[in-house]
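> I would like to see how this sequence folds:
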Amino acid sequence: MQDTARLVLSLLDLTSLDDTDTDEDIQRLCRRANTKGGHPAAVCVLTHLVAQARTALANLDLQDTVRVATVVNFPEGDQSADEVVDQIRAALTSGADEIDLVFPYRALMSGDERLGYHLVSRCRQASSGHVLKVILETGELKSSELIRTAAEIALAAGADFLKTSTGKVAVNATPEAAAVMMETIRDSGRPVGFKAAGGIRTTEQAAVYLDLGREILGEQWLRPERFRFGASGLLDDLLQRLGSGVRPVDLRSRY
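Purely as a prediction, here's the structure:
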């Protein structure tokens, strides 16, 4: 299980998306990314805290190792395209590397397929040169048919990753939804990534998604450029499996 934990750690987007997050919380999150067992792929924070995350990682000498991701149209997925594009531009100006965009899933549930395509296309243009992950909110879509439709729309509009969930609804990542998303990626013939997010707290739970990835997409997908986990509590379990902890770096003099 140590090998699995080490792999999952390298695929992790270490996440904190609470409305109450402060600068100190983000500094703490970034310090958690500085582990003896390796580093996560990214930290994921709210848009107005991107600059703080970028500074904290630089002070840890992790600015070239750990990416900064943020969320837009979050968490409801119901903002206008102009509003979301403005959020993306602000995030990129602050130093974001990756954008996690909530798909307008309620519009799709009401029968509107055009809105999702329009929004993802606009956001693809606004985030050109940066990774765009599209959050389908599969626990709300529920049916395999709607999940597949949302995935196909996001792929057609230029998504780099398909992501399961915001982590803010009753049902988040499930293996069943993940399988539908991975099959849609496979059938597209494009090198699009997959991200499982919400409710994944143990190495064993993460391993279920790795096994699905191997079966549906292939071993070559299990790298940060193609496969991610979005979680916060998962890190503690990974480090316990690895017998590691956070590096004891005293940063008080740097802030």
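> CA atoms for contacts and neighbours, from now on please.
OK.
> in what helix or strand does the residue nearest the centre of the chain lie?
Nearest to the mean C-alpha position of the chain, by CA atoms, centre = their mean, lies Gly230 at 4.9 Å. For Gly230, the element it lies in under DSSP states H and E is strand 227-231.
> Run the chain-centre distance for that strand.
Centroid separation between strand 227-231 and its chain, computed with CA atoms, centre = their mean, to the nearest Å, is 6 Å.
> Stretch 170-178 now?
14 Å.
> And that stretch, what's buried?
Going by neighbour count (16 or more other CA atoms under 10 Å), the buried part of stretch 170-178 is 171-174, 177-178.
> Same check on stretch 89-102?
Under the neighbour-count criterion of 16+ other CA under 10 Å, stretch 89-102 has 91-92, 94-102 buried.
> Here is the second sequence; please produce its structure so I can put it next to the first one:
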Amino acid sequence: MTDSTRLPPAAGPSPDDDAAVAARALPLLDLTSLNDGDDADTVVRLCDRAQSAAGPVAAVCIWPLWVAIAKSNLRGTGIRVATVVNFPGGSFPRERVLYEIGEALADGADEIDVVMNYADVINGSGARAAADLAACREACGDATMKVILETGSLAKPVLIAKAAGIAVEAGADFLKTSTGKVPVGATPGAARILLEACRDAGRPVGFKASGGVRDIAGAREYLALADAICGPDWAGPATFRFGASGLLDALLATLGKGPAGPRSGSGY
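Alright, predicted model coming up:
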């Protein structure tokens, strides 16, 4: 994990204070748009939203094609640019994935969200998934590597734990629940397993909840899990993220900085 990700932890709010939860969650947000119809204008608007009236989010997460545009629009804001590779199925040849990483980094990506070959975890030994991720780790260099496990497809706790172990061993900086492209996204049960893997990793490993976190109640639940498992001072931008689109509007509405209710997004 690069030095620029080592930010101070957010202070823990009262679990009953919606405004405090919103204020805590907003700087942990990876504001995401991964729709098939996204274009340059979509990305510019997303970058504008990322610089919200209540403060900046942690990062924007977009298709690799638009990394350079996002980087240009966010220069000087401190907001990081994340992109996805091997997305969404986790089954592209290793050479293609490494090429995607190289191109994204050349365009200025700060963070790479890579989908692990979760089918190999389900149907095989996980050895191919492990080798692919180790190669991705080397290709990422100092960039933050978030590994998307697709916990909704893994489904069984034993498989989620197995995938988490493979990702940690391969050098993941974050364990991320979901692509947002399958029916089941983040769940508290899966989050607990991933957070326990982060806690027990023996080095800094963060957690990202993505897929279906859209309101204050969801944000509160995942932050409370992180506090209980990893400690009340653990969850900050360097260790905890929400991958979401509509969540930002719910946070801003709670803080009195925007209209009530979330927008529709890209499964996030």
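> on that earlier part again, and the residue nearest to the centre of the first structure, what pairs with it in the second structure?
In the second structure, Gly230 of the first structure lines up with Gly243, judged by TM-score structural alignment.
> again, but for Leu217 of the first structure
So Leu217 of the first structure corresponds to Cys230, using TM-score structural alignment.
> Now which residue in the first structure aligns to Ala163 of the second structure?
Under TM-score structural alignment, Ala163 of the second structure pairs with Ala150 in the first structure.
> Now that match. Nearest residue, chain neighbours left out?
Distances taken as CA to CA, 6 or more residues apart in numbering place Leu136 nearest to Ala150 of the first structure, at 6.6 Å, with adjacent residues excluded.
> Give me the neighbour count for Phe229 of the first structure.
Applying other CA atoms under 10 Å, we find 30 residues neighbouring Phe229 of the first structure.
> For Leu11 of the first structure, see how far away it is.
As for Phe229 of the first structure, its distance to Leu11 of the first structure is 6 Å (criterion: CA to CA, to the nearest Å).
> same thing with His39 of the first structure?
His39 of the first structure is 9 Å from Leu11 of the first structure, where distance means CA to CA.
> These two: who's more crowded?
Leu11 (23 against 20).
> show me what contacts that one?
Contact analysis of Leu11 of the first structure by CA atoms under 8 Å, 6 or more residues apart in numbering lists 40-41, 222-224, 227-229.
> which one of the residues you listed sits closest to Met182 of the first structure?
Met182 of the first structure lies nearest to Phe227 out of the contacts of Leu11 of the first structure, by CA to CA, at 10.5 Å.
> From what I see, the closest one and Gly193 are in contact.
Yes - the criterion here is CA atoms under 8 Å, and Phe227 of the first structure meets it with Gly193 at 5.4 Å.
> Please, which helix or strand holds Ala104 of the second structure?
helix 94-106.
> And the next helix or strand past that helix?
That would be, after helix 94-106 of the second structure and using DSSP H and E, strand 111-115.
> in the superposition, what's the average offset of that following strand relative to the first structure?
The superposed strand 111-115 of the second structure is, by mean CA distance after the TM-score superposition for the first structure, a mean 0.2 Å from where its aligned residues fall in the first structure.
> What is the corresponding segment of the first structure for that strand?
Aligned by TM-score structural alignment, strand 111-115 of the second structure falls on residues 98-102 of the first structure.
> quick one: the matching stretch to chain centroid distance?
The answer for stretch 98-102 of the first structure is 7 Å, by CA atoms, centre = their mean.
> got the contact list for it?
In contact with stretch 98-102 of the first structure (CA under 8 Å, 6+ apart) are residues 67-77, 88, 120, 127, 130-137, 166.
> which of these are buried?
Among the contacts of stretch 98-102 of the first structure, those that count as buried by neighbour count (16+ other CA under 10 Å) are 67-77, 88, 120, 127, 131-137, 166.
> In strands only, show me those residues.
Of these, the ones assigned to strands by DSSP state E are 67-72, 131-135.
> These into a markdown table, with extra columns for distance to Glu113 of the first structure?
Shown next, in a markdown table, are these (distance: CA to CA, whole Å):
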| residue | distance to Glu113 of the first structure |
| --- | --- |
| Arg67 | 32 |
| Val68 | 30 |
| Ala69 | 27 |
| Thr70 | 25 |
| Val71 | 22 |
| Val72 | 20 |
| Val131 | 23 |
| Leu132 | 19 |
| Lys133 | 18 |
| Val134 | 15 |
| Ile135 | 15 |
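> Closest to Leu29 of the first structure out of the residues you listed?
Nearest member of those to Leu29 of the first structure, counting by CA to CA, is Val68, at 11.7 Å.
> Counterpart of the closest one over in the second structure?
By TM-score structural alignment, Val68 of the first structure lines up with Val81.
> ok, back up a step: tell me which two of the buried residues of stretch 170-178 of the first structure sit farthest apart.
Val171 and Ala178 (12.8 Å).
> Show me where the stretch 151-268 of the second structure has its helices.
151-154, 157-170, 188-199, 216-230, 247-254 (DSSP state H, counting those that start in this stretch).
> ok, back up a step: would you check which pair of the ones in strands among the buried ones among the contacts of stretch 98-102 of the first structure lies furthest apart?
For those, the farthest-apart pair by CA to CA is Arg67 and Ile135; their separation is 18.3 Å.
> coming back round to it: ok, average deviation of the strand holding Gly230 of the first structure from the second structure?
Mean for strand 227-231 of the first structure is 0.2 Å (mean CA distance after the TM-score superposition for the first structure).
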